[in-house]
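no sequence on this one, just coordinates:
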C-alpha cells in the first residue's frame, strides 16, 4: 500500500515522521507533493521519501491519498485532481472545515473519504485526532487509516456532526494552552523567577496536570479540589480566575472557533 500526501507543511511532516518512526510504512511507500521547492527538499532530506511538484503524480502512484493543504487551497487542488481521483482511492483529509459532502461535490462522485482533524502536538508524537469516515469506507480501510493516524498520537472516531467541537477542543486548543503557559510564565517572572525557568515550571505543570486527567480517570473538578486546601493559596487563585471569567472566556473562544470552522 502506497501513501500519497498532497502538501508538505508542518502537519504533513509530523504525519510522515510518525509513520516512519512507528514503521507503519517504509520511506519507499510514501510520496509527497508541494509547489514549494524548499518544502519538497526538506521532506526528502528529513525522511528519504519521494517528492514531486506534480499532484497528479501522487494520485497516480498511491492507493491512499492524504490531503494536507489549507482550506483556501483545497478547491483548486480538487479541480485539478477531479478526474484522477476515483472511487477506489482511499482519501484522508486533514483540511479544516471541509466536510465529506463538500469533497463529494467538489470531486463529483462519492469518495471513500475519512475526514480528520489532528493538532500540532503531533509534531512531538502527542497529537489528538478526530476521525469521521464516510459510509463508503470499509472497516478494514478505517483500521488502516487509524493505524496511520495513531502513529503520531491518539485518534478517535467521532460523528462528523461534532467535528467543529473537535476543531475547538483539540485542533485549535494548543494555542489556548500556549497562551496560558506564557501568561503563567509572565506571572512567575513578575514574582522574581528567571524567564527560562518560568517557562519550564509552567509547561511541566500543564503537562503533568494533563497526564493526571488521562491516567487517573478522575474528573478534572475532583483533581482541582485535591489541590485546593481550605483558606489556602490555590483556592484564592481559583476565586480570582472565576471572578475574571476564566471558564466563560474559554467556552466563548471555543464557540467562536467552531463558528469560523463552519464557514471555511
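Arrived safely, thanks for sending. It should be emphasised that the depicted structure is a prediction, and the values quoted were computed from it without experimental measurement. Numbering: from 1, shown residues only.

From now on I want contacts and neighbour counts done on CA atoms only, so please keep to that.
OK.

how about residue 132, secondary structure?
Secondary structure, DSSP: H, G, I helix; E, B strand; the rest coil: residue 132 is strand.

and residue 208, what helix or strand is that in?
Assessed by DSSP states H and E, residue 208 sits inside helix 195-216.

got the contact list for that helix?
181, 182, 184, 185, 186, 188, 189, 219, 220, 223 (CA atoms under 8 Å, 6 or more residues apart in numbering).

you'd agree the fourth one is in a helix?
Yes: according to three-state DSSP, the state of residue 185 is that of a helix.

Pull out the buried positions in stretch 84-99.
Neighbour counts over stretch 84-99 (16 or more other CA atoms under 10 Å) mark 85-86, 89-99 as buried.

Need the residues that contact that stretch.
With CA under 8 Å, 6+ apart, stretch 84-99 has contacts from 56, 59-60, 63-71, 74, 107, 109-118, 137, 141, 145, 160, 164, 167, 261-264.

mind listing the strands in the stretch 1-150 of the chain by residue range?
3-6, 30-33, 50-52, 64-67, 90-93, 112-117, 127-133 (DSSP state E, counting those that start in this stretch).

Tell me the helices and strands packed up against the third one.
With contacts taken as 3 or more CA pairs under 8 Å, 6 or more residues apart in numbering; DSSP states H and E, strand 50-52 sits against strand 30-33, helix 37-47.

How far off centre is the helix holding residue 208?
In this view, helix 195-216 has its centroid 20 Å away from the chain centroid, taken as CA atoms, centre = their mean, to the nearest Å.

Stretch 58-77 now?
17 Å.

what do you get for stretch 165-182?
11 Å.

who touches that stretch?
Residues outside stretch 165-182 that contact it (CA under 8 Å, 6+ apart): 96, 117-121, 128-130, 199, 202-203, 206, 254-255, 257-258, 261.

before we go on, here's another structure to hold up against the first:
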C-alpha cells in the first residue's frame, strides 16, 4: 500500500500508529506538513513515513488518500488538489456527503467514508465504513474491526452513536468524583471504575453474547442495587440520552 493523509491531526496519528504496528503490507505513508509537530513525530517513528512538501505532493504519491481535515475548510482544501482517475479516497470528514466530495474532486474515483476512533492506534478500534468497500474495510480490520453499512442512514446513525464517548467518560468522572466526595481517593476510584467498565464491555463483545437488555437483566438482581440505580436513571436519564442522540443526528444530517 501507498497511503497518503491530507490532514495531520490526532486521528491521522492514531491510524498511522496502528497501521505501522499491524501486519498490513505498507510501502510508504505520505503525510501533510500542516501540523509540523505531529508530522515530525510520525516521521521519526518509521522510515516508511514521509512528510510531503504540501498536500498535492501527498496526493501524487498515494494510491489511497485519507482526507482528515475539518469540515469548515474541506472544500477549500479539496478543490485545490488534483486527483487521479481511479484513485481511492477515504473521507474522514464529518457531515460531508460522497456526492459533494465527487463534485469537489471532479474526476471519477472511488470514495469511501469512515469513522475511525482513537483506539485504532492500539488496533482496538471499531470503524464504520460506507459504502462497503473490501480494501478499506480490510485496512480498518487490521486496526481492530470494521462495520460496513449499506446506507447513508445507517452510517449517520453510527456517527451519532460515536458521539457517546465524551458522555461515557463523563459518567465515570461523575461517579469517581462522587466516590471522592464520600472519602475515597480519586485515583483509587478511577483504578476500580476503569477495569470494571472494561469487563462489562468485554462481556457484551463476546461472540454470540446476549442483547444489552438481556445483559442488564443478567447483571441486575431483582430488587437489587443495580436494578435500583437503573430504575432511578431511567426516570430522566434515558430521555435525556435519547434527546441528545436525536439532536446530534439532526446535526450530522444537516437538519
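Cool, the structure landed. Here the structure is a predicted model, which means the values were calculated and not measured.

can I get the strands of the stretch 1-150 of structure 1 in CSV with distance to residue 155 of structure 1?
Below are the strands of the stretch 1-150 of structure 1 laid out as CSV (distance: least, CA to CA, whole Å):
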stretch, distance to residue 155 of structure 1
strand 3-6, 18
strand 30-33, 21
strand 50-52, 26
strand 64-67, 16
strand 90-93, 13
strand 112-117, 9
strand 127-133, 5
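
Centre of the chain to stretch 144-162 of structure 1, how far?
With CA atoms, centre = their mean as the basis, stretch 144-162 of structure 1 stands 10 Å off its chain's centre.

scratch that, stretch 155-166 of structure 1
Remark: stretch 155-166 of structure 1 is offset 12 Å from the chain centroid, using CA atoms, centre = their mean.

can you check stretch 18-32 of structure 1 too?
That offset, for stretch 18-32 of structure 1, works out to 18 Å (CA atoms, centre = their mean).

Tell me which residues touch the residue nearest the centre of structure 2, please.
Most central in structure 2 under CA atoms, centre = their mean is residue 117, positioned 2.3 Å from the mean C-alpha point. Residues in contact with residue 117 of structure 2 (CA under 8 Å, 6+ apart) are 11, 125, 126, 127.

again, only this time at 6 Å
Residue 117 of structure 2 makes contacts with residue 125, as judged by CA atoms under 6 Å, 6 or more residues apart in numbering.

What's it aligned with over in structure 1?
Here residue 117 of structure 2 is matched to residue 119 in structure 1, going by TM-score structural alignment.

Specify the residue positioned farthest from the middle of structure 2.
Outermost residue of structure 2 (CA atoms, centre = their mean): residue 223, 38.0 Å.

what comes up buried for stretch 12-26 of structure 1?
12, 13, 14, 15, 16, 17, 18, 19, 20, 24, 25, 26.

Could I have the buried ones of the contacts of stretch 84-99 of structure 1 as ChimeraX selection syntax?
Selecting only the buried entries of the contacts of stretch 84-99 of structure 1 in ChimeraX, with 16+ other CA under 10 Å as the criterion:
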select :56,59,63,64,65,66,67,68,69,74,107,110,111,112,113,114,115,116,117,118,137,141,145,160,164,167,261
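
would you turn the buried residues of stretch 84-99 of structure 1 into a markdown table with distance to residue 173 of structure 1?
A markdown table is the format used below for the buried residues of stretch 84-99 of structure 1 (distance: CA to CA, whole Å):
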| residue | distance to residue 173 of structure 1 |
| --- | --- |
| 85 | 33 |
| 86 | 35 |
| 89 | 32 |
| 90 | 29 |
| 91 | 26 |
| 92 | 22 |
| 93 | 20 |
| 94 | 16 |
| 95 | 16 |
| 96 | 14 |
| 97 | 16 |
| 98 | 19 |
| 99 | 20 |
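
Which member of those residues is positioned nearest residue 236 of structure 1?
residue 96 (39.3 Å; CA to CA).

Next, find the distance separating the closest one from residue 43 of structure 1.
22 Å (CA to CA, to the nearest Å).

same question, residue 204 of structure 1
Going from residue 204 of structure 1 to residue 43 of structure 1 by CA to CA gives 31 Å.

The two: who's more crowded?
The neighbour count for residue 204 of structure 1 versus residue 43, taken as other CA atoms under 10 Å, is higher for residue 43 (24 against 13).

so what's the more buried one up against?
Counting by CA under 6 Å, 6+ apart, residue 43 of structure 1 makes contact with nothing.

and the two most separated of the contacts of helix 195-216 of structure 1?
The most widely separated members of the contacts of helix 195-216 of structure 1 are 189 and 219, with 31.1 Å between them, by CA to CA.

Between those two, tell me which one has more neighbours.
Counting neighbours by other CA under 10 Å for residue 189 of structure 1 and for residue 219 shows that residue 189 has the greater number, 16 against 12.

Can you tell me what the more buried one aligns to in structure 2?
By TM-score structural alignment, residue 189 of structure 1 lines up with residue 180.

Relative to residue 197 of structure 2, how far out is the residue lying closest to its match once chain neighbours are set aside?
The shortest distance from residue 180 of structure 2 to any non-neighbouring residue, by CA to CA, 6 or more residues apart in numbering, is to residue 186 (5.4 Å). From residue 186 of structure 2 across to residue 197 of structure 2, the span is 16 Å (CA to CA).

out of these two, which sits in the busier spot?
Between residue 186 of structure 2 and residue 197, counted using other CA under 10 Å, residue 186 has the larger neighbour count: 17 against 13.

any chance of the buried residues of stretch 12-26 of structure 1 in TSV, plus distance to residue 175 of structure 1?
Listed next are the buried residues of stretch 12-26 of structure 1 as TSV, based on distance: CA to CA, whole Å:
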residue	distance to residue 175 of structure 1
12	19
13	19
14	17
15	20
16	23
17	22
18	22
19	25
20	27
24	29
25	31
26	32
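
Out of those residues, which sit inside helices?
12, 13, 14, 15, 16, 17, 18, 19, 20 (DSSP state H).
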